[in-house]
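Q: this is a predicted model, with the sequence first.
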Amino acid sequence: MTIGERIKRVRGEISQTKFAESLGIVQRTLANYEIEKSLPNSVFLANLAQKYSVSSEWLLFGEGPMKREEGPEQARGATQEETQTAASGSNELEYLRQDNRDLRQDNRELRLENKDLRQENRDLRDENRQLRESQKQNHFAPKTEQNDSASYSTGKDQYDLNGASPP
């Protein structure tokens, strides 16, 4: 299950608009998180985990139980383990964001290279077409004079234009 799917699962039957408002974001941002068009930041994830009593470990990694048990020690705030898990998740998210930026840059470069290669392909096809047309025109063009008579070639046989049979 992806982080977007886990966020959607926490939301449950609540509308995206109401759920987003409860977390201090706009509905479009929440929708982008759920479809993983963008990744949520650590502040959003911490807020979500706290408001909806969701385990940070489950939210970030999909491990352990979804709901965190509210005991007296947890009511006072996040435990050291949860804080470390959130920090680790935040680091992982930053790594994924950087990786995403790098992949987007690679994608842009590949698109430009692809565009250049397509243009080169079109140019080569045009050149090939011109060469074929030129070859067709030269195929039936008069050849140099042999024995003082003009001749032409169809590529297989040579014919004398003066009516003589081929040699």
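A: Noted; the coordinates are in hand. As the structure is a computational prediction, the values presented were derived from the model and not from experiment.

Q: contacts, neighbours, all on C-alpha from now
A: Noted.

Q: just how off-centre is the longest helix along the chain within its chain?
A: Taking DSSP state H as the criterion, the chain has its longest helix at helix 80-139. Distance of helix 80-139 from the chain centroid (CA atoms, centre = their mean, to the nearest Å) equals 9 Å.

Q: want to compare, so here's the second one:
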Amino acid sequence: MDAMQDLGERIRRVRGYTSQEAFARQLGISKGALGCYERGVNCPNVEVILNISRLCHVSLEWLMTGKGEMADTRVPEGPVAGDHGADGAAQPAGGETGELLRRHCAWLQQRLDAMEEERRDLSRENRFLWQRTADLGERLARLEQAGGEEDGAAAQEGAASSRKM
């Protein structure tokens, strides 16, 4: 099982008996997005992960890694990433939250790099297949042209032999 599926299972566990629709509404996301997160198809962004942690009072470390205690028993020591101060400016993340966010960003970057490499490979393969298709089309056209010339010559030969009879 991969990390996204593990994360999806933890999200599903946290949701419990709450419907996907109701839980998604509480998180401010679509039911479809939540379903994709729970199935491990997509990875939630940091804001969604933080919202799940806050809403359900679960540890960010447990939610992200499955390690440690599920329940978040610590008292918030200060602003969490995505929080806003009195002036409306976003506050920086620090401590455990900051480290989890850095690890999540590093994981997302690795996944993005892998997807980019796969995209490049598919693009190269696509170019090769387009070239191969063009080459085969040209070869087919030459064969049809040569076949047409042979058919014409055979028809003329057949007409000449029937006149001799």
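A: Happy to help now that I have it. For clarity, every value in this text was computed on a predicted model and none was experimentally measured.

Q: quick one: TM-score?
A: Once superposed, the chains reach a TM-score of 0.61 (TM-score structural alignment, normalised by the length of structure 2), with 143 aligned residues with a CA RMSD of 3.6 Å.

Q: show me what the strand or helix carrying K8 of structure 1 is packed against.
A: Under the criterion of DSSP states H and E, K8 of structure 1 resides in helix 3-11. On a contact count with 3 or more CA pairs under 8 Å, 6 or more residues apart in numbering; DSSP states H and E, helix 3-11 of structure 1 meets helix 27-34, helix 56-61.

Q: redo these as JSON lines? Include mean neighbour count.
A: Formatted as JSON lines, those follow (neighbours: other CA atoms under 10 Å):
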{"stretch": "helix 27-34", "mean neighbour count": "18"}
{"stretch": "helix 56-61", "mean neighbour count": "22"}
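
Q: hang on, the earlier thing: in structure 2, what residues pair with the following helix or strand past the longest helix of structure 1?
A: Counting by DSSP H and E, the next helix or strand C-terminal to helix 80-139 of structure 1 is strand 151-153. Alignment note (TM-score structural alignment): strand 151-153 of structure 1 is unmatched in structure 2.

Q: pull out the buried positions in strand 151-153 of structure 1.
A: Residues of strand 151-153 of structure 1 classed as buried by neighbour count (16 or more other CA atoms under 10 Å): 151-152.

Q: list the helices and strands the next helix or strand after that strand packs on?
A: Next helix or strand after strand 151-153 of structure 1 toward the C-terminus (DSSP H and E): strand 158-160. Packed against strand 158-160 of structure 1 by the contact rule (3+ CA pairs under 8 Å, 6+ apart) you find strand 151-153.

Q: quick one, what contacts the residue sitting nearest the centre point of structure 1?
A: What sits nearest the mean C-alpha location of structure 1, by CA atoms, centre = their mean, is N107, with 6.6 Å. Counting by CA atoms under 8 Å, 6 or more residues apart in numbering, N107 of structure 1 makes contact with nothing.

Q: distance of it from N114 of structure 1?
A: As for N107 of structure 1, its distance to N114 of structure 1 is 10 Å (criterion: CA to CA, to the nearest Å).
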